[in-house]
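**Student:** no sequence on this one, just coordinates:
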């Protein structure tokens, strides 16, 4: 299970909101040789979990369960959007569409 946290703070109102997005990853059985070859080719050792799900690392998995696939590789955009809209009256889609 991977946990990606977001903490938002608005200084003007001293409002802080913190939430965690969870992603369940089920790895398939991989041989040691396959894992070594993957690490050699993709060099994922500086990544959380030492894999890059946006690259070849997705082939290491049997299943990924998450509301937002962005959560596993970085910022959980759906959670960010929800928190900004609910707590700070910010519409990310409207901002992006400008």
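**Tutor:** Okay, I see it. Every value quoted in this text rests on a predicted model; they were computed, and no experiment measured them.

**Student:** For the rest of this, base every contact and every neighbour count on C-alpha atoms.
**Tutor:** Fine.

**Student:** For the residue most central in space within the chain, give me its contacts.
**Tutor:** Central residue of the chain (C-alpha atoms, centre = their mean): residue 71, 1.7 Å from the mean position. Applying C-alpha atoms under 8 Å, 6 or more residues apart in numbering to residue 71 gives the contacts 4, 21-23, 77.

**Student:** What distance do you get for residue 95 to residue 70?
**Tutor:** Per C-alpha to C-alpha, to the nearest Å, residue 95 is found 19 Å from residue 70.

**Student:** Below is structure B, check it against A:
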């Protein structure tokens, strides 16, 4: 008699939840054509002392997923986080124009690694998996005028690193190196698909 697949290998009807209210992640996950609900996680995103950008992104992705999963234990929950890594220093969302100007001035002419982490958990089954999708981006040597013009046009104050690659922010860049084209936008779909399939969600 063949071995019986484990519960994590069997496709289930468990609800799928995106532990985020980011419109960028919502739009990306919608590409898969799966029904899902978006739930805001209540997580302190303050970096810990000495925490590296990739460690911060992974910790927060898991924390967001588990915080939502505790409230929705039967669901498969996706958590994600992105941190811009400038020579080992984490750069988060600027929040306002002044901070965005300062970030882009520091990044012009520099290589920045956007550390995008995704975590998938299910409290009912104990499933937990996470992965990191680093994206190396080379910024052009931007003038102050270009920075001001860009920020006034797109106002990317809710984006790590102050640039929307899916919008006008692509004009700030010289080169992008990565293996998952959606990672820079905020949710690495190739890795996400692999993790939710392992959790029992059929894709496609």
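**Tutor:** Perfect, I can see it now. Only a predicted model underlies this, so the values are computations on that prediction, with no experimental measurement involved.

**Student:** returning to that earlier point: looking at residue 95 and residue 70 of the first structure, which has the bigger crowd around it?
**Tutor:** residue 70 (17 against 8; other C-alpha atoms under 10 Å).

**Student:** do you know how far that one is from residue 23 of the first structure?
**Tutor:** 10 Å.

**Student:** what's the answer for residue 38 of the first structure, then?
**Tutor:** 22 Å.

**Student:** now do residue 65 of the first structure
**Tutor:** 6 Å.

**Student:** ok, the two, which is more surrounded?
**Tutor:** Set side by side, residue 65 of the first structure and residue 23 show more neighbours around residue 23, with 19 against 12, by other C-alpha under 10 Å.

**Student:** So what does residue 123 of the second structure match up with in the first structure?
**Tutor:** Superposed on the first structure with TM-score structural alignment, residue 123 of the second structure falls opposite residue 11.

**Student:** How about residue 191 of the second structure?
**Tutor:** Using TM-score structural alignment, residue 191 of the second structure pairs with residue 79 in the first structure.

**Student:** circling back: pull up the overlap in contacts between residue 65 and residue 23 of the first structure.
**Tutor:** What both residue 65 of the first structure and residue 23 touch, as defined by C-alpha under 8 Å, 6+ apart, is an empty set.

**Student:** So which bit of the first structure is the lengthiest helix in the second structure matched to?
**Tutor:** Using DSSP state H, we find that the single longest helix of the second structure is helix 53-71. Here helix 53-71 of the second structure fails to align to any part of the first structure, judged by TM-score structural alignment.

**Student:** on contacts alone, who are the packing partners of that helix?
**Tutor:** strand 76-86, strand 111-122, strand 127-139 (3 or more C-alpha pairs under 8 Å, 6 or more residues apart in numbering; DSSP states H and E).

**Student:** deepest of these, which one?
**Tutor:** strand 76-86 (a mean of 28; mean count of other C-alpha atoms under 10 Å).

**Student:** Now do that one against strand 111-122, angle only.
**Tutor:** Strand 76-86 of the second structure and strand 111-122 are oriented at 160 degrees to each other (axes from the mean of the first three to the mean of the last three C-alpha atoms, to 10 degrees).
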